[in-house]
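>>> The following block contains a protein sequence and its predicted model.
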Amino acid sequence: MKFVAFERNTQGTGASRRLRNSGRTPAIVFGGEQQPIAIELDHNALWHAVQKETFHASVLDMDLGGTVHKVLLRDVQYHPFKPLVLHVDFQRVDDKTRLHKKVPLHFINADTSPAVKIDKCTVNHVLTEVEIECLAIQLPEFIEVDLGQAVKGQAFHANDLKLPAGVKLVTHGKPNPTLATVIEPVEEVIIAPVVSAAGDKKGKKAKK
C-alpha cells in the first residue's frame, strides 16, 4: 500500500492547528539510521487509509519527495469525537528490521463447521488480534484461524495457530491464551402454570 507524504517545515501546537485547518495532518517518521523527519499528509486520503486493515498491519511505501521509504504505522491519534486524525507516527523499516507488532485474527469457515451448522452453536471471539515478532519483510497482514472443524464445546488456543515462516507469537508469559470458544445454544425452558385444586392457575385459592 502506497501513500504520499510531504516534508513539514513548521512545528509546534499553533503550527499543527493551522495545518489541520488547511486539510493536512502532521506526522513524524523515525527509526533506521536517519534522524526523525516531520512530515504532513493529506487528511482526506489519510482518513480513508486508516479505515483499512492493511494500513495498520503491513509494511507501507511512503513517497516523500520522490523517494519511496518502507515504513510501518506505529501510532494514530484521533480527535475524541470528530472524524479527524490529529497525528500519525511511522517507523522506517528495512529487510533487517525486527518487529513486535499486533496483527488481526481472521476467523474463517465457522458457518460450515459441525458446531454451527449441525449443533447451532455460536463462536465467541475471545481475542481479535495477537502480538507477533518477525522481520519486517515477513510481517503478515493477518493470521487466519480455521474453525471449519469446530465441534460443540471446543476452545481454540494460541498453540492451534498456523504461523507463517519466521513469525513468532508473543504472549507475555501467558501460557497458550484462548482465541475463541464454541458456545452451545441455550435451551428455552417454558414453565407451565401451577393449577390449584380450585382451578386458580397462579396456585392461589379462587376468590368467592
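Structure's in. What do you need? Numbers count the residues shown, from 1 in each chain.

>>> C-alpha from now on. contacts and neighbour counts both.
Will do.

>>> how about the helices of this structure, start to end?
13-21, 43-50, 53-56, 114-117 (DSSP state H).

>>> Between the ones you listed, which one is closest to V93.
With C-alpha to C-alpha as the criterion, V93 lies closest to helix 53-56 of the helices of the chain, at 14.5 Å.

>>> another structure for you, compare them:
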Amino acid sequence: MSEHTLKATGRKVEGKGASRRLRHAASIPAIVYGGKSEPKAIQLDHEKIWLAQQNEWFYSSILNLDIDGTTEAVLLRDIQRHPFKQIIMHLDFQRVDLNAALKASVPLHFIGQEGSPAGKSADVVITHELNEVTVSCLPRDLPEFIEIDLSNLKVGDIVHLSDVKLPKGVELPELKLGKEHDVAVVIAKHGRVEAEETAEAPSAEVPATKAAKKDEK
C-alpha cells in the first residue's frame, strides 16, 4: 500500500457563506467522519488537491490526512465538483480502522489486449463490461488497482469476475452472493455477431407512440 499524505486544517465556521468564502480563498471545505470520533470540519488547499485528484490513488487508496499536525487514515467517499468550472466544491472523507476490513471500489487495468489473438483480429470487438470492482480487505491490503492480463484472450472468450486474479488478502464480496453475480468483465466476439444482435433487437414503442397509432385507426 503506497503512502499518500494530504495536509488540512480544522475550521470552526460552517455554513454556505463560510464555504463560499473558503472557495474564494482557493480552499476546499471538507468533512471527516466515522470511527469513534465526532465529524470534523476541515479545509484543504485547492491547487494541491486539484493535482492529487488527477491520480487514481486519490480515489482508491488509504490517505493519510494530516489535520493540524494530527494524522488520520481516511478514504475519500465523495467529491463534489462545480458543474462547469474547474473547481472542487466539497470533499467527504471517512475515517478508517486499520485493523478492520473495509469495502472500497478499485479500478481495473487491462494489459496485453492489443497483442492477444483477439486483439490482433480486425473483425473482433473486445468490450470491457466493468472498469472497477468493489473489494473487501484490510486497509493495508487495499490495492490502488487490479491488473487483468488479456494477452491470451481469444475470440469467444469471456472473462468473468471469478477469473480475476486478486492480490493477497483481497476478496470480491459480489462472488459470495451466488453464481448469478459472477458477471462478465471482458467479452471478445466477432464484430458481425454484435451487429446481428443489434439488428435483431426488437424496437420498443413508447406509450405515446402506441396511443397515437391507436387514435389513427
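Cool, the structure landed. Owing to the predicted nature of the structure, the values given are computational and were not obtained by experimental measurement.

>>> where does the TM-score land?
TM-score for the superposed pair, counting by TM-score structural alignment, normalised by the length of structure 1: 0.84. Supporting figures: 187 aligned residues with a C-alpha RMSD of 1.7 Å.

>>> that older thread, ranking the helices of structure 1 by burial, who's on top?
With neighbours defined as mean count of other C-alpha atoms under 10 Å, the helices of structure 1 peak in mean count at helix 114-117, which reaches a mean of 20.

>>> Provide the aligned range in structure 2 for that one.
On the basis of TM-score structural alignment, helix 114-117 of structure 1 is assigned to residues 117-120 in structure 2.

>>> Have a look at how far, on average, that stretch is from structure 1.
On superposition with structure 1, the mean distance recorded for stretch 117-120 of structure 2 (mean C-alpha distance after the TM-score superposition for structure 1) is 1.6 Å.

>>> and for that stretch, what are the contacting residues?
113-114, 124, 126, 151-155, 188 (C-alpha atoms under 8 Å, 6 or more residues apart in numbering).

>>> try 10 Å this time
Stretch 117-120 of structure 2 has contacts (C-alpha atoms under 10 Å, 6 or more residues apart in numbering) with 112-114, 124-126, 150-157, 188-190.

>>> about what we covered before: now the helices of structure 1 as a markdown table including distance to G65 of structure 1?
Shown next, in a markdown table, are those (distance: least, C-alpha to C-alpha, whole Å):
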| stretch | distance to G65 of structure 1 |
| --- | --- |
| helix 13-21 | 19 |
| helix 43-50 | 17 |
| helix 53-56 | 21 |
| helix 114-117 | 53 |
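
>>> Figure out which of the ones you listed is closest to P83 of structure 1.
Using C-alpha to C-alpha, these put helix 43-50 closest to P83 of structure 1, at 8.2 Å.

>>> roughly how far is that closest one from the heart of the chain?
17 Å (C-alpha atoms, centre = their mean, to the nearest Å).

>>> cool, and stretch 176-187 of structure 1?
20 Å.

>>> now do stretch 55-74 of structure 1
With C-alpha atoms, centre = their mean as the basis, stretch 55-74 of structure 1 stands 19 Å off its chain's centre.

>>> Ok, which of the helices of structure 1 comes nearest T128 of structure 1?
That would be helix 53-56 among these, by C-alpha to C-alpha, at 12.5 Å.

>>> And the closest one against structure 2, how far off on average?
Looks like 0.5 Å for helix 53-56 of structure 1 (mean C-alpha distance after the TM-score superposition for structure 1).

>>> which residues touch that helix?
Counting by C-alpha under 10 Å, 6+ apart, 1-3, 46, 48-50, 60, 72-76, 101-104, 140-142 sit against helix 53-56 of structure 1.

>>> same thing but at 7 Å, please
49, 73, 141 (C-alpha atoms under 7 Å, 6 or more residues apart in numbering).

>>> Looking at structure 2, which strand is longest?
Secondary structure of structure 2 read by DSSP state E shows that its longest strand is strand 70-81.

>>> Going by neighbour count, which of the contacts of stretch 117-120 of structure 2 are buried?
113, 124-126, 150-151, 153-155, 188-190 (16 or more other C-alpha atoms under 10 Å).

>>> now, the most widely separated pair of the residues you listed?
Greatest spatial distance in these: S151 and H190, 17.5 Å, computed using C-alpha to C-alpha.
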